[in-house]
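A.B. asks: Any chance you could fold what I've pasted below:
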Amino acid sequence: MADASTPPPKMTVAELEAFLEQEFPQVFGAGKLYHVEDVAHRFARMRCRYDPGQLRPGGTISGPTMMTLADTGLYVAILASIGPVGLAVTTNLNVNFLKKPAPRDLIAECRLVKLGKRLAVGEVAIWSDGEGEELVAHATGTYSIPPER
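C.D. replies: So this is what the prediction gives:
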């Protein structure tokens, strides 16, 4: 993933999980479905554990589930790259739903294509675990990073 010229992540998986549990207990508290699997500078790999409560009519995993996975994954990639900046916020999120996801865990790989002082832009590839890497959704997002104080 990283070469010798790539800086190490500013937060580990354990540090990110603890930060998210503290700052976003509604999503990362007890019984959480979203998990950080791996991070590197400008990168995060996330898992959304399958739960039948995520299904919408027609038996497919809901769009909001995949949107939360994409949004959270990009946020984690940013925090892994700049450290615990709780006030980095989503300014745009665009999701293309490409294929009905299987009723399994979802995997998201998130890469930042731009990481500036005030803005970060990234993309997310989402697929069903164990179903190959054919995408079920693709997302892009922009985040505002607050100025350092």
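
A.B. asks: contacts and neighbour counts: CA atoms only from here.
C.D. replies: Will do.

A.B. asks: dump the residue contacts of Gly73.
C.D. replies: By Cα atoms under 8 Å, 6 or more residues apart in numbering, the residues touching Gly73 are 36, 44-46, 108-110, 124.

A.B. asks: 10 Å instead, please
C.D. replies: By Cα atoms under 10 Å, 6 or more residues apart in numbering, the contact list for Gly73 reads 34-36, 39, 43-47, 67, 79, 107-111, 122-124.

A.B. asks: and what of Lys114?
C.D. replies: 42, 120-123, 142.

A.B. asks: ok, which stretches of the chain are strands?
C.D. replies: With DSSP state E, the ranges of strands along the chain come out as 34-40, 43-48, 55-56, 60-61, 89-97, 106-115, 119-128, 137-144.

A.B. asks: Next, the structure of the following sequence, for comparison with the previous one:
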Amino acid sequence: MKKFEFNPRKFASGGLIILLGMGTAIGSIDYSLGTLARMGPGYYPLMLGVLLAFLGLLIVATPDSPDEMMPSEDEVDAAAKKPSPIRPWVATVGSMLAFMLLGKYGGLVPATFAMIFIAALGDKDNSLLASVLLGLGVTAFAVGVFYYGMQMQFPLFNWG
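C.D. replies: Here you go, the predicted structure:
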């Protein structure tokens, strides 16, 4: 068994995921949780928050990859010289913010579409049409599963 070594990058990334998961779980408590048979609007975010925090804990607690899987110093130096891509980060954070705002003020359909559309734009290989089609497909799936299938108490549209 490999001895635990402190890795600041893993600790920071895992810690950030833990904080995000805990924040999601704590924020979901403001909503009605319901029961497993009749889930309230806070049930799903609570489960996702707990799962996210657990995954962050796994990132922090698991040992590093074997040495042969680690990049060489030359590869690390070359990657450090490249500028960090900002587009995926902005799209990811923007999609989460859009879902939070539109989920409260717009409903499930606009929130889901905006989240998927904005996140898809984070990939430079995605076209505008592909992002729209992906947003429409995932929105239709979410409406079918969460609104009709699970009968979640999340309005499709909320005008106000």
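
A.B. asks: Superposing both, give me the TM-score.
C.D. replies: The TM-score (TM-score structural alignment, normalised by the length of the first structure) is 0.29; 67 aligned residues with a Cα RMSD of 4.5 Å.

A.B. asks: I figured Asn94 of the first structure was touching Thr142, is that so?
C.D. replies: Yes: contact criterion Cα atoms under 10 Å: Asn94 of the first structure and Thr142 qualify, at 9.2 Å.

A.B. asks: So between those two, which is more surrounded?
C.D. replies: Thr142 (22 against 14; other Cα atoms under 10 Å).

A.B. asks: In contact with the more buried one: list those residues for me.
C.D. replies: Counting by Cα under 10 Å, 6+ apart, Thr142 of the first structure has contacts 71, 74-75, 89-94, 112, 114-115, 119-123.

A.B. asks: hmm, try it at 8 Å
C.D. replies: By Cα under 8 Å, 6+ apart, the contact set of Thr142 of the first structure is 90-93, 119-122.

A.B. asks: Give me the spatial nearest neighbour of it, chain neighbours excluded.
C.D. replies: Among residues not flanking Thr142 of the first structure along the chain, Val121 sits closest, at 4.5 Å (Cα to Cα, 6 or more residues apart in numbering).

A.B. asks: need the contact list for that neighbour.
C.D. replies: 112-115, 140-143.

A.B. asks: picking up where we left off before, can I get the buried part of the contacts of Gly73 of the first structure as one PyMOL selection?
C.D. replies: Typed into PyMOL, the next command selects the buried ones out of the contacts of Gly73 of the first structure (criterion: 16 or more other Cα atoms under 10 Å):
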select buried, resi 34+35+36+39+43+44+45+46+47+67+79+107+108+109+110+111+122+123+124
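
A.B. asks: From Leu20 of the second structure, how far off is the residue lying closest to Gly56 of the second structure once chain neighbours are set aside?
C.D. replies: Nearest non-adjacent residue to Gly56 of the second structure, counting by Cα to Cα, 6+ apart: Gly14, 4.3 Å away. For Gly14 of the second structure, the distance to Leu20 of the second structure (Cα to Cα, to the nearest Å) stands at 10 Å.

A.B. asks: Since that was my last question, I'll sign off now.
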